[in-house]
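S.K.: can you look at this prediction? I've put the sequence above it.
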Amino acid sequence: MKYNLVAPIAAESLEQQKLIFSCGHKATNGSSWGGLEKTVFANKLAAESGNSFLKIKNKIVSEIGLNLLFLWHFLTDKRYTTMNIHEYQGKEILASYGVRIQRGIVANNPVEAVAAAKQLTAETGTGWHVIKAQVHAGGRGKGGGVKLAKNLQQVEEIAEQIIGMQLITPQTSAEGKKVHKVLIAEDVYYPGESETSEFYMSVLLNRSTGRNMIMYSTEGGMDIEEVAEHTPHLIFTEEIDPAVGLQGFQARRIAFNLGLSGNAFKEMVKFVDSLYNAYIGCDASMFEINPVLKTSDNKIMAVDAKVNIDDNALYRQAKIADMRDIREENPIEVEAKEVGLNYVDLDGTVGCMVNGAGLAMATMDLIKYAGFEPANFLDVGGTADAKRVETAFRIILKDPAVEAILINIFGGIVRCDRVAQGVVDAYKNMGDAIKVPIIVRLQGTNAEIAKELIDNSGMPILSAVQFQEAADQVKAALTK
């Protein structure tokens, strides 16, 4: 999913701001976040325009002092990336750790869907089935990606409708995501000795303190984003000391705060313990369950599962690594990752090529101040030679929305003249492939030599020295 990363927060109170910022996570490929962590943060950031992202970040630190600066840390630390998996895969992991889950079978076509429904009926006795689109995005129900079937004919009809559709949700781009498979799940909301209840629960990493946190609420099964905005007092957190792990009293406190008693209380304590073990055991950066269901017979069950796995741990999580569905990922980001470039696709028209994540964030601010939107976040790292620059050019230009490219390099480890030569050589090699204006700002080692190289290259490349000069050139290039 694409987000505007440089817009101000429109919260009515400091407490709402605290909650919003405490829930932030990766904005990068639209599916890495959970519903609460992603949508609240993204919607708030995209609500208006004007403030810089750096100012927002500083405001978090100085005024709010909360710890979960997930978006900031993700974008400024390329070592921290995640792999997303489907709901059915997340449930498989949960089940392997003893978490009770809503039973389901994956189907790739309507025929398989009917067969799966028959099998579930035989195994669980369920007469109704829930058909769920399997895509890396939340809010599927709002987009028509989750429907209830009351008989086998409806199972077939609904599966045929969903498989192959472009599912558009609040957490996808305007184009949506193509559905390749569905999960046929049992209906767990059948009547019994007591009413069912839905809760929200997620385990995630607090990057600033280095501790894991369990976030939970009595208001599950709905837009948890709205809960965060309108009734933040209904969301609780439990931070876990890594030296001792989740303690029994913490699991009991969670069950108590959720208003449970009797057998349901005991079941929730077990559920929390097993969920946390699953999170730790598979090296996840987030496990989000929404809803966690208290069934009519007082069992606690995961009805959904949204899971992000830390990329750095995949070397020891071979089975989980095999769960990767590359069709769900942004193809440009996949290509960039394969060649070692840290690239994030955004919604704007000005492509960015920068070395260093901090400078990249400042460059996006620069573009915003010029009255435009960044088309990407791209950190070429410390080896900005001709080959790498050319690769970065080709990746940026794969986005048809790009109307100009701003190259902003600080020459520290890599000399500015080498970068300048790389830009000139890449431009020569690509020929007519580059049809948009290019603005280059180089500062640091051999910056003067670099500027001369560009100015004397005979190429239609604009050079700048100061930030404001670069911003003015971007504006001039796009307003001709």
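M.R.: Cool, got the structure.
S.K.: alpha carbons only for contacts and neighbour counts from here, please
M.R.: Fine.
S.K.: mind listing the helices for the stretch 1-150 of the chain?
M.R.: For the stretch 1-150 of the chain, helices defined by DSSP state H, counting those that start in this stretch occupy the ranges 14-22, 41-45, 53-59, 70-76, 87-96, 110-124.
S.K.: who wins for proximity to residue 430 among those?
M.R.: helix 70-76 (28.9 Å; CA to CA).
S.K.: packing partners of that closest one?
M.R.: Helix 70-76 makes packing contacts with helix 357-369 when contacts are defined by 3 or more CA pairs under 8 Å, 6 or more residues apart in numbering; DSSP states H and E.
S.K.: quick revisit: looking at the helices of the stretch 1-150 of the chain, which is closest to residue 325?
M.R.: Distance to residue 325, taken as CA to CA, is lowest for helix 87-96 among the helices of the stretch 1-150 of the chain, at 10.8 Å.
S.K.: flag every buried residue along the closest one.
M.R.: If you call a residue buried by 16 or more other CA atoms under 10 Å, then helix 87-96 has these buried ones: 87, 88, 89, 90, 91, 92, 93, 94, 95.
S.K.: the structure to be compared is supplied as follows:
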Amino acid sequence: MRLHEFQAKRLLADYGLVAPRGAVALTADEAEAVARDLGASPVYVKAQIHAGERLKAGGVRMAHGPSMARAAAADLLGQRMTTAQTEGEGETVRRVLVEEGVAALKAVYLALLVDPSADGLVLLGAPDGGEGIEERVREGKLQREKLRLSVATEPDPGELSGFLARVGVEGAANEAASALIRGLRRAFIELDASLIEINPLAVLADGAIKALDVKMTLDDNALFRHPELASLRHEEEVDRVKLSAHRDQLNFVQLDGDIGLVSNGAGLGLATLDMVAKAGGRPANFMDIRTTARSLDIAHGFSLLLDNPRIRTLLINVHGGGMQSCDTIAEGLGVALRRSGRKLPIVIRLAGQNADFARSRLANFGCAVIEAPDMGTAAQQAVAIAAGGTA
């Protein structure tokens, strides 16, 4: 779950993060009032979307005075904004963050993320943060520093100080940034984050530091441990299909093909997707049925596919296990087909727990399916049907 900038700043304030003074506005009048209360010049009016490169897209406006802040907010609110990091047709700006300007001597880049190779975290830093940092790194114009951090033990003070010195943070700012990183590490672990990025972190003349922009992503699969954080999701900005699937115990990603895929297990789902692509087909989605899904949850997942007019056939690849048996998935399919009334060719491969019982359940529901003996054959049959041929 990606957080807005203002949400991340509020959440991380409890862990030592200091940001410029500011507040969120939902209307142009509110933006004007915030700017007036701040009494600063300039202020920055910042579109709140789940993507970077807002400055380049015109999503960050400098304003000298409340009336200019009002005009900037009026122009941004309701606008459909597209950057290199937005998906599809972009995101609608529904709120802006109005903040005081900060006079920075230096702006650095800091990020904390999971290090899959070392069972820990990795801290990234660069001496010249700000807009376009990803492009500058790709082009070799900016070198990032790395420091691996343990989940179990606090960072070594000397290593932390040395890392910050290499990205140009020294003196009092070095001490302040070291304390911030220790707090961010704690937040990362306690809140089940997958990314915390500060770009840029401003170093001020007096050695203080302020986070001018923050990105934070929380692990959706860990939200059951943090029910208070689930409320941070603005549902009007989330892909409705993806959100609906998540609530029904499904991991779902929409693609642009015409073969609907269903499997139980992420690895099995990815293998199915690869086999369809290798056979020349175009998957319409990735769908992994979680072990906690009930038959009605699964029925909802099948309904998402049946409601997609681009899908020409379904490919169901199921291996029943101790926590999710084949018959539960078969029952979900039967319920969805009865609700929908849409008839599609369905290729299915069943193996594992209760596979035979699942076949009888499908027959009882009157589901006409094409059963394949193995995964490869199932993928080839589904591709042939979608292409207009026969299995």
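M.R.: Perfect, I can see it now. On a predicted model such as this, the values are computed, not experimentally measured, just so you know.
S.K.: turn the buried residues of helix 87-96 of the first structure into CSV, columns for distance to residue 371 of the first structure.
M.R.: Shown next, in CSV, are these (distance: CA to CA, whole Å):
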residue, distance to residue 371 of the first structure
87, 40
88, 43
89, 43
90, 42
91, 45
92, 47
93, 46
94, 47
95, 50
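S.K.: distance of the aligned partner of residue 345 of the first structure in the second structure from residue 240 of the second structure?
M.R.: In the second structure, the residue paired with residue 345 of the first structure according to TM-score structural alignment is residue 254. Noted for residue 254 of the second structure: a distance of 11 Å to residue 240 of the second structure, by CA to CA, to the nearest Å.
S.K.: neighbour-wise, which of the two wins?
M.R.: Taking residue 254 of the second structure and residue 240 together and counting by other CA atoms under 10 Å, residue 254 has the greater number of neighbours (15 against 11).
S.K.: give me the mean distance between stretch 295-305 of the second structure and the first structure.
M.R.: Its match in the first structure and stretch 295-305 of the second structure itself, once the structures are fitted together, sit a mean 2.7 Å apart by mean CA distance after the TM-score superposition for the first structure.
S.K.: check stretch 376-383 of the second structure too.
M.R.: With both structures laid over each other, stretch 376-383 of the second structure and its partner residues in the first structure are 2.3 Å apart on average (mean CA distance after the TM-score superposition for the first structure).
S.K.: where in the first structure does that stretch align, residue-wise?
M.R.: Under the alignment (TM-score structural alignment), stretch 376-383 of the second structure falls on residues 468-475 in the first structure.
S.K.: what does the matching stretch contact?
M.R.: Around stretch 468-475 of the first structure, the neighbours that count as contacts under CA atoms under 8 Å, 6 or more residues apart in numbering are 366-367, 369-372, 404, 406, 439-441, 462-464.
S.K.: picking that back up, save the helices of the stretch 1-150 of the first structure as JSON lines, and put in distance to residue 426 of the first structure too.
M.R.: As requested, these are exported to JSON lines (distance: least, CA to CA, whole Å):
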{"stretch": "helix 14-22", "distance to residue 426 of the first structure": "40"}
{"stretch": "helix 41-45", "distance to residue 426 of the first structure": "35"}
{"stretch": "helix 53-59", "distance to residue 426 of the first structure": "31"}
{"stretch": "helix 70-76", "distance to residue 426 of the first structure": "26"}
{"stretch": "helix 87-96", "distance to residue 426 of the first structure": "43"}
{"stretch": "helix 110-124", "distance to residue 426 of the first structure": "49"}
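S.K.: for residue 175 of the first structure, which of the ones you listed is the nearest?
M.R.: Comparing the helices of the stretch 1-150 of the first structure by their distance to residue 175 of the first structure (CA to CA), the top pick is helix 41-45, with 17.5 Å.
S.K.: which residues of the second structure does the closest one align to?
M.R.: Under TM-score structural alignment, helix 41-45 of the first structure has no counterpart anywhere in the second structure.
S.K.: starting at the chain centroid, how far to that helix?
M.R.: Its chain's C-alpha centre and that of helix 41-45 of the first structure lie 12 Å apart, by CA atoms, centre = their mean, to the nearest Å.
S.K.: and what of stretch 163-176 of the first structure?
M.R.: 15 Å.
S.K.: that one aligns to what range in the second structure?
M.R.: Residues 77-90 of the second structure are the counterpart of stretch 163-176 of the first structure, counting by TM-score structural alignment.
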